[in-house]
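Q: I would like to see how this sequence folds:
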Amino acid sequence: MAIETAVPRSRRALLAASLGGLAALAAQALGRPLPTRAANGDPVTVGGTLSGTAITKIANSTNSNTVFWGASSSGVGVYGTSSSSSGVRGESSGGRGVYGLSGGDTGVFGESSAVGVYGTSSGIGENGVGVYGYSNSAYGVLGQSGSFTGVYGISTSGVGVVGESSAVTGVEGTATSGVGVSGTSSSSYGVYGTSSSLYGVYGISTSSYGVLGRSLAPDRPAIVGRSNGDNTGILGYSGSGAVPTSPTKTGVFGYAVQDAASRGVTGRTTEGRGVNGMATTGRGVYGYASSGVGVYATCGTGGTALQAQGPVHFSSAGLAAIASGTSDVTVTPGIDLGSGTKVLVTLMGNPGSTATVVHRVAVHPLADSFTVYLTGTATGDTRVAWFVIS
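A: This next block holds a predicted model:
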């Protein structure tokens, strides 16, 4: 049996063997990826593709310094993608989760075949805003669509879209050929406006209607004006300057101040009633003028200026009595009388003789009275009816 003899080694041989083992370990390490820990100042190799199964985290302990910066001269600075979750996610405990800044273009841009930008918040009230837009001199949030709705707001129990401004318009809609602002509802108000001190809804147009109301219902009006404070339901004013004070307890009030051709309220029809007034116990139509004509009726050829059906009452008409043994009576009708005033008088009783009739009527403009004279003395109290026409 052969016996292996141990060969003694020198110190130089042992050192060479150790260096060879270290070289083999280095070559083996270069053949597989190893975890890398980088500190401030350490170089990072770019241009390669890396993959892993755990989170790669970069931390910066210096306050207010940027942790990660991606820059590109013409491409995407930072690009994130995911097949089923968020491509890029930003999170902050007290600041902005994602912040986008651009010197001349869009700060944050979202594009998708579904929702481009989606914001959600678990907060309540002003601290629970899903998406917030702010600008010093332009639009805070701008929604634009080539063929559909630019901005669409939906809520299951609150307001879909709210616009608020401390000095100017809260919500403004403009359109070159379509509808500036459109509101629709299946069971409530399509458009609702409210104000604590000014107009709830204000409409103005340079070449068409300021506000137009239209109803397709056979039993509903196009426009309804209602006042819960015993004031005017609808006020129509024509003229410049401030809107006049409206009267109390009035359904519709029309006022025009331009000139003698002004019309406070005008009604027109081809065959029916131009203006129709109805009352249960009051006045169906009431006209008043401080110095002009309270009610003026006119007609064309073949028409009738005034027609009454039923009893007619005139305050300028009444009854007077000529006492027995006298032949005249003086009447003060309570209206102004002039030199052109006409007084119609007829006997309503028997003065005692067929020969005794009304002789004449004398008008006294200074006293606003008139005197009825008979041709003879009445043998009994005799009533006369009078009618004053200016």
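Q: going forward, measure contacts and count neighbours with C-alpha atoms only.
A: Noted.
Q: all strands for the stretch 251-390 of the chain, in order.
A: 317-322, 328-331, 342-347, 358-364, 369-374, 382-389 (DSSP state E, counting those that start in this stretch).
Q: could you redo those as TSV and give each row distance to Lys249 and mean neighbour count?
A: Output for the strands of the stretch 251-390 of the chain, formatted as TSV (distance: least, C-alpha to C-alpha, whole Å; neighbours: other C-alpha atoms under 10 Å):
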stretch	distance to Lys249	mean neighbour count
strand 317-322	32	18
strand 328-331	38	18
strand 342-347	39	16
strand 358-364	42	16
strand 369-374	38	19
strand 382-389	34	17
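Q: could you also give me the structure for this second sequence? I'd like to compare it with the first:
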Amino acid sequence: MAVDTVTPRSRRVLLAAAAGSLAALAAQALGRPLPTRAANGDPLTVGSNLSGTATTKITNNTNGNTVFWGASDSGVGVYGTSRVAAGVRGESSAWKGVYGLSGSNAGVLGESGSGAGVQGFSSSGFGVFGESASSVGVFGGGLAASQAATVGQSYRNATGLLGLSGGVSDPLPAAPAKTGVYGYAAQDANARGVYGETTTGVGVYGVSASSFGVGGESGSGVGVFGTSTSGIGVGGASTSATGVQGTSSATNRPATAGFSSGGSTGVQGYSGAGSPPAAPTKTGVYGYAAQDANARGVTGRTTEGRGVNGTATTGRGVHGYASTGVGVYATCGAGGAAFQAEGPVHFSSAGLTTIAAGSPNVSVTPGIDLTDFSQVLCTLQGNPGPGITLSRAVVHPSANTFTIYLTGKAAADTRVAWFVIGGRAAGSTT
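A: Reported below is the predicted structural model:
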């Protein structure tokens, strides 16, 4: 049998061989990643890459200590990934499934390239719940110019977004059907269900293609209420329909009412371009239109009743004034009457005068401006004497007087009634 001869090796040779082996291993490690070093049943090793096909579960049934804690100085404390399911899932039978806490940043952050950053689901409770002791409970921010920062959608035609102001134990109100945004507050008379504010634009703006842009409803109070320090409290505008419309089913209440607590105009109607005129004081309704001769400040119309109705206890039921035109103008069609009065009628262009005994005439100053076309109607109210009657009336436009003549001298003081037609109010120009 042959015997192998062992050649003696020096210490220097052995050290050189060991160094070469370590260099080869290092080169091999640098050229490719290390393979998985553990499988099912192997213990966990810090810094290792593990792979398994069964669930790894750590249970603490003894006390309330944290079972698993992941911490990092500047990276992610706990990181979970999944190709088709949840990367990280938390579950609790009596508390929060996932709880995030941060001293100065987001407690829980969700991020997605094209899906939902954070999504919550519950069969009977809140899908997502946010609460803060001193700041906003849930905040949504968006960078898109045409997308909302926060969206609430109801798949069953209920309320998309509900805002409730009240106590912690206050129950949620029933969500009205087919409602985009619903606000509810019922603490006291100062509560506001929905509040809109802007420094230069519109506080609350509503748009509808075929119905009301903004609708308000109240059981016993005001359906829509607007207030402003220096602008318009409630404004309505429409390109082809009514800007503001009020309706009422009450038999003793108006559909639209205007109140002026400062002693100005209650309701003002203006037709024309530009700004409306100054509202007159102590006026219930004021209408103004000054485009042309066909403009009408106020128009009343009815088929059988009164087009315009005015009543007064001691003043004037209807008052008309024109600086150069006609204060009150009446016209009628065939079979009608332009003017009808029931009861005594008073005209400032009518009166009584007396022709003194022994005089054939009397001069009258009616108190109105007279023209060459003024007509004076006279009627004797007494007997001037046998064979004596009215002769004529002569108008003196320059003096704004007229003279009534008898056919002779009056035998006694005789009263004469006169009525001027075609004069004008004193101080007018036509």
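Q: structure 1: which residue goes with Ala71 of structure 2?
A: Aligned against structure 1 by TM-score structural alignment, Ala71 of structure 2 finds its counterpart in Ala59.
Q: before we move on, back to that, looking at the strands of the stretch 251-390 of structure 1, which is closest to Gln309 of structure 1?
A: strand 317-322 (18.2 Å; C-alpha to C-alpha).
Q: mind giving me the packing neighbours of the closest one?
A: If you count contacts as 3 or more C-alpha pairs under 8 Å, 6 or more residues apart in numbering; DSSP states H and E, strand 317-322 of structure 1 packs onto strand 328-331, strand 382-389.
Q: out of the ones you listed, flag the one nearest Asp105 of structure 1.
A: Closest to Asp105 of structure 1 of those, according to C-alpha to C-alpha: strand 382-389, at 82.6 Å.
Q: what residue lies at the spatial centre of structure 2?
A: Centroid-nearest residue in structure 2: Val204, 4.0 Å away (criterion: C-alpha atoms, centre = their mean).
Q: any idea which helix or strand carries that one?
A: When elements are assigned from DSSP states H and E, Val204 of structure 2 belongs to no helix and no strand.
Q: quick one: map it onto structure 1.
A: Using TM-score structural alignment, Val204 of structure 2 pairs with Val171 in structure 1.
Q: what's the nearest residue to that match if we skip its chain neighbours?
A: In space, and not counting its chain neighbours, Val171 of structure 1 is closest to Gly163: 4.8 Å by C-alpha to C-alpha, 6 or more residues apart in numbering.
Q: Gln119 of structure 2 now?
A: Nearest in space to Gln119 of structure 2, with sequence neighbours left out and distances taken as C-alpha to C-alpha, 6+ apart, is Val128 at 7.2 Å.
Q: residue contacts, the one you found?
A: Residues near Val128 of structure 2 by C-alpha atoms under 8 Å, 6 or more residues apart in numbering: Gln119, Gly120, Phe121.
Q: closest one to Val131 of structure 1 among the helices and strands packed on strand 317-322 of structure 1?
A: Ranking these by proximity to Val131 of structure 1 (C-alpha to C-alpha) places strand 382-389 first, at 76.8 Å.
Q: mind listing residues that contact that closest one?
A: By C-alpha under 8 Å, 6+ apart, strand 382-389 of structure 1 touches 316-324, 341-351.
Q: brilliant, that's me finished.
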